Structures are given as structure tokens and as C-alpha cells.
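Engineer: I would like to see how this sequence folds:
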Amino acid sequence: MTIRFTQSCPTCGRRVQIRASLIGYNVACQHCNAEFVAEADADDHSSMNESNVPRAIVPDPLMARVEEALQRAAENRAISS
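Structural biologist: Predicted structure coming up:
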């Protein structure tokens, strides 16, 4: 499952769908080929096209796995207490 968001191209203004894993990287507009940095507004998940958007967008898959492991550990501690 790939999480994507839309961002307006700063050159031509058209909306471009971008993979969330590319946040912070240079991307090229598919319409005018202008390059810009992919930036998702952390408070606006309305542009995300997946129903289960994570609380924080983690560009690195390894970090996503670390976050999941930490959450499971916290849940296990809560159950054990």
C-alpha cells in the first residue's frame, strides 16, 4: 500500500500526486517538468488518498518498522501493568 498526497506545482500550479516516502526530496512536476521539494502539510491529511493515514509520515520504511515495534512494546507494557 503506497500512501500518496497531492501538492500544487509552484511553477504551473497543477496538482501533482506524490508518494509520501518522497517528502523532503526534490520531485519533478509531471506536467511542466519543474523541480520542487515535496512537502506535505502535517495538519492537512485531506489530500491523502488512503483511509488509514499514519499519525506521522515516516519517509524511511525501516523507521516505520521501528515505530510499530515501539508501539507494540508500549501496548504490551500497558497490558502487563
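Engineer: switch to C-alpha atoms for all contacts and neighbour counts from now on
Structural biologist: Noted.
Engineer: gap between whichever strand or helix holds residue 6 and the chain center?
Structural biologist: Element membership for residue 6 (DSSP states H and E) is strand 4-8. Put simply, strand 4-8 sits 10 Å off its chain's centre (C-alpha atoms, centre = their mean, to the nearest Å).
Engineer: please give the structure of this sequence too, so both can be compared:
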Amino acid sequence: MVNNVFFSQSCPVCGRSLRIVVTLLGHRVYCQHCGGGFIAMDDSLRSKSPPGERSRRPADAVEALIERADWTLRQSGVESPDCGYETTATD
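Structural biologist: Now for the predicted structure:
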């Protein structure tokens, strides 16, 4: 019988508190509630944000996801007649 040890971390996207098994420390994990991905870090190890990392506020994380999705759509040249969203691939 294996007894896993967990720690708690808030999802940087939706703010929900998650129980994460300690063997995933330092690995990318995904929130089961919102699907947001982030690196599992114990609070005591998070003394400083990595260079270039945006604020950890949920609103900032949502904005970053929207910007990334917009960039991806523009790069792919997706056209959606239902919503009128048209893009052209840019370099």
C-alpha cells in the first residue's frame, strides 16, 4: 500500500486550492477545474517569480491565455463564419 504525500497550491488561473502529490513538484500540472497549466511549487520554494513571468493574479493569467489564443488563431489563418472572426497568417 502506497501512502502519497500531498501539498496544497492555488491554481494561478482560477484560484482554486488543489492537492498535488509531492512527486510532481517542479513538473507542469493542470487544474482539474479550469484546465489551467502551471508548475507545481510549494509556497516555501516560491520566493521569487522566474524572469519575465507575469503577475500570479487570476485576471492576469486569464488575459495571458486570451492573448496566447488570439496569437495562435492569427498564426493559423482560421476563419469562423459563425462569429465573423477572420484572420490571415502573419510573419
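Engineer: TM-score, when you put one on top of the other?
Structural biologist: The TM-score (TM-score structural alignment, normalised by the length of the first structure) is 0.50; 43 aligned residues with a C-alpha RMSD of 1.3 Å.
Engineer: the strand holding residue 6 of the first structure aligns to what range in the second structure?
Structural biologist: Per the alignment by TM-score structural alignment, strand 4-8 of the first structure matches residues 6-10 in the second structure.
Engineer: on average, how far is that stretch from the matching bit in the first structure?
Structural biologist: On superposition with the first structure, the mean distance recorded for stretch 6-10 of the second structure (mean C-alpha distance after the TM-score superposition for the first structure) is 0.5 Å.
Engineer: where along the second structure do the strands fall?
Structural biologist: Using DSSP state E, the strands of the second structure run over 6-10, 17-21, 28-30, 37-39, 79-80, 85-86.
Engineer: for the ones you listed, give me JSON lines that also has distance to residue 63 of the second structure.
Structural biologist: Formatted as JSON lines, those follow (distance: least, C-alpha to C-alpha, whole Å):
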{"stretch": "strand 6-10", "distance to residue 63 of the second structure": "18"}
{"stretch": "strand 17-21", "distance to residue 63 of the second structure": "20"}
{"stretch": "strand 28-30", "distance to residue 63 of the second structure": "18"}
{"stretch": "strand 37-39", "distance to residue 63 of the second structure": "14"}
{"stretch": "strand 79-80", "distance to residue 63 of the second structure": "22"}
{"stretch": "strand 85-86", "distance to residue 63 of the second structure": "19"}
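Engineer: those: which one's closest to residue 59 of the second structure?
Structural biologist: Of all the strands of the second structure, it is strand 6-10 that lies closest to residue 59 of the second structure, at 13.9 Å by C-alpha to C-alpha.
Engineer: all good on my end, thank you.
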